[in-house]
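In: Structure of the sequence below:
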Amino acid sequence: MIFIERMDHTIKKLKSQTANILTIGNMSFGGAALMATLNGAYSYSVLFIFIAAFLDRFDGIVARKLNQESALGKQLDSMSDIISFGVAPAILIYQLALIDFGIAGMIFTVIYISSGAFRLARFNISESNGYFTGLPITAAGTVLTLSFFGLSVLPPVFYMFLMLISSLLMISTFTLKKV
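Out: Next up is the predicted model:
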């Protein structure tokens, strides 16, 4: 009987943390993408960012479905997103396209990361109203990561503009309906 009670308690505990486990998976793949970039394994970095996006897509759905939304989960999700869709794509593109621009390449990369952090902080303190304000960092990071496939045909300066435009869209105040 005690074994069954403990097993039931463990299952309930695991269920209550399912969304957070997915979020930590998102963060882990974002970290792995960074390490892959630092080791020159750029294709793996892209793959890991896309896996992070997949996990990010489902952590909120799972939290709502299991009625497990929490302030901790919201904060953890934002920390994961800044790694997976802010830092990881920015460093990937910096290494592949912006490094030769020197300080200017660094500045555009830092502006992108900072804009993403600002966007996430603004999201965390706002009331949920069915709309996003500014471009979500997940969308910006996914577009930046997808641009990896244009490296052989697009000029490096394109990536400076892409980072700048993405940054401006993230911190802008236009609204976008949540899907």
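In: from here on, contacts and neighbour counts on C-alpha atoms
Out: Noted.
In: Return the set of buried residues in whichever helix in the chain runs longest.
Out: Under DSSP state H, the helix in the chain containing the largest number of residues is helix 2-38. Buried residues in helix 2-38, defined by neighbour count with 16 or more other Cα atoms under 10 Å: 15-37.
In: helices or strands up against it?
Out: Under the contact definition 3 or more Cα pairs under 8 Å, 6 or more residues apart in numbering; DSSP states H and E, helix 2-38 sits against helix 42-65, helix 71-81, helix 88-93.
In: and Met170, which of those is closest to it?
Out: Met170 sits nearest to helix 71-81 of all these, at 13.1 Å, using Cα to Cα.
In: If I take the closest one and helix 2-38, what angle do their directions form?
Out: 30 degrees (axes from the mean of the first three to the mean of the last three Cα atoms, to 10 degrees).
In: list the helices and strands helix 71-81 packs on?
Out: Checking 3+ Cα pairs under 8 Å, 6+ apart, helix 71-81 ends up next to helix 2-38, helix 103-125.
In: so how far is the last one off the chain centroid?
Out: Taking the mean C-alpha point of helix 103-125 and that of its whole chain, the gap between them comes to 12 Å (Cα atoms, centre = their mean, to the nearest Å).
In: Show me what it is packed against.
Out: helix 71-81, helix 88-93, helix 137-146, helix 156-171.
In: Give me the buried positions along that helix.
Out: Within helix 103-125, judged by 16+ other Cα under 10 Å, the buried ones are 105-106, 108-120, 123.
In: residues making contact with that helix?
Out: Helix 103-125 has contacts (Cα atoms under 8 Å, 6 or more residues apart in numbering) with 74-75, 78, 82, 86-87, 90-91, 94, 98-99, 132-134, 136-137, 160, 163-164, 166-168, 170-171.
In: I'd like the structure of this one too, to check against the first:
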Amino acid sequence: MSGELRKALRGVRERVDAADRVVGERGDRTDVLARLTGADYISLGALFVGWGSALLFLRSEPNWALLAMFGAFLLDKLDGWWARRTGVSSPFGRRVDSFIDIFAYVVPGALLYHVAIAPNDLASLVVGFLILAFGGLRLIRHSSEGFGSDEGASYYHGTTVVHTNLVVVANYFLATLVAPWNGWLAGLVVAAVCPLMVSDYKAYKTDVSHALAGLGALVAAGLALALEWGYL
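Out: Predicted coordinates:
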């Protein structure tokens, strides 16, 4: 082996030395796995189910996909309850939750419109983009700011991705079951509510709002099963 070749190989080895690629000081890095709490693992469960929902949408199985999405919704609510119960709420956990919400609500909402409602690809492109863009910006803001407080009552800054997701779901059933309703009208409604996610509207976080969201999910799950089994 020539001297020039040895020198070249030595230079490559020095550039890819694994020891030089590892952050040495613990204060300079975040040990992500070590910081995960029980609530965060529940959130990851929601991510798993939400991804399953996305795959079902892509297989053109919107009703089963909706049921999976509602499973992710349940796990998403459970992680918050567990965090409060165990006292492990933290800014890091809020960021994890916001990341999971993208795949539990935002992506499934865009896919539901694309697969089952959109009259053509152009409408799907525009409406899907609005869901993803405003939903992502809303989650980034919440991750940064957290909840607002108004005389002891907590509120979200702007409507939530859950609200937008439920609007898409409602339009799916309207377009499927109500003859005058169609993908164009559904697209206009969904497009109109997307900017509300980054508005200054105060969406108060109350037990009543959570109960109503849960009730809406149960009704939608029943309708999805009725459609899938041919009762509607």
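In: Let me see the TM-score of these two.
Out: After superposition, the two chains reach a TM-score (TM-score structural alignment, normalised by the length of structure 1) of 0.84; 163 aligned residues with a Cα RMSD of 1.6 Å.
In: re the thing from before, could you turn the buried ones of the contacts of helix 103-125 of structure 1 into a PyMOL selection?
Out: Buried subset of those, written as a PyMOL selection, criterion 16+ other Cα under 10 Å:
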select buried, resi 74+78+82+86+87+90+91+94+98+99+132+133+134+136+137+160+163+164+166+167+168+170+171
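In: coming back round to it: JSON lines please, covering the helices and strands packed on helix 2-38 of structure 1 and showing distance to Val179 of structure 1.
Out: Shown next, in JSON lines, are these (distance: least, Cα to Cα, whole Å):
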{"stretch": "helix 42-65", "distance to Val179 of structure 1": "11"}
{"stretch": "helix 71-81", "distance to Val179 of structure 1": "17"}
{"stretch": "helix 88-93", "distance to Val179 of structure 1": "23"}
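In: Leu176 of structure 1 is nearest to which of the ones you listed?
Out: helix 42-65 (16.8 Å).
In: so the closest one versus helix 2-38, what angle?
Out: Using the same axes, to 10 degrees: helix 42-65 of structure 1 against helix 2-38 is 150 degrees.
In: now helix 42-65 of structure 1: which residue numbers in structure 2?
Out: Residue correspondence for helix 42-65 of structure 1 in structure 2, counting by TM-score structural alignment: residues 62-85.
In: hmm, back to that, where's the longest helix of structure 1 relative to the chain centroid, distance-wise?
Out: 17 Å.
In: Stretch 92-102 of structure 1 too?
Out: That offset, for stretch 92-102 of structure 1, works out to 20 Å (Cα atoms, centre = their mean).
In: now swap in stretch 138-149 of structure 2 and tell me
Out: 15 Å.
In: Counting residues, name the longest strand you see in structure 2.
Out: Across structure 2, the longest stretch assigned as strand under DSSP state E is strand 153-157.
In: Distance from that one to the middle of the chain?
Out: The answer for strand 153-157 of structure 2 is 19 Å, by Cα atoms, centre = their mean.
In: Over to stretch 54-74 of structure 2?
Out: Taking mean C-alpha positions (Cα atoms, centre = their mean), stretch 54-74 of structure 2 and its chain are 13 Å apart.
In: outside of that stretch, which residues touch it?
Out: 45-47, 49-50, 52-53, 104-105, 107-108, 111-112, 115-116, 217, 221, 224-225, 227-228.
In: which residues touch Thr175 of structure 1?
Out: Tyr131, Phe132, Thr133, Gly134.
In: mind listing what His163 of structure 2 touches?
Out: Taking Cα under 8 Å, 6+ apart, one finds nothing in contact with His163 of structure 2.
In: Looking for the alignment partner of it in structure 1.
Out: For His163 of structure 2, the residue aligned by TM-score structural alignment is Ala139.
In: burial count for the equivalent of Leu162 of structure 1 over in structure 2?
Out: Alignment note: Leu162 of structure 1 maps to Val189 in structure 2; criterion TM-score structural alignment. By the criterion of other Cα atoms under 10 Å, Val189 of structure 2 has 15 neighbours.
In: in the match of helix 42-65 of structure 1, what's buried?
Out: 62-73, 75-76, 78-80, 82-83.
In: any idea which of the buried residues of helix 103-125 of structure 1 is closest to Lys178 of structure 1?
Out: Distances from Lys178 of structure 1 to the buried residues of helix 103-125 of structure 1, taken by Cα to Cα, are shortest for Phe123, at 12.6 Å.
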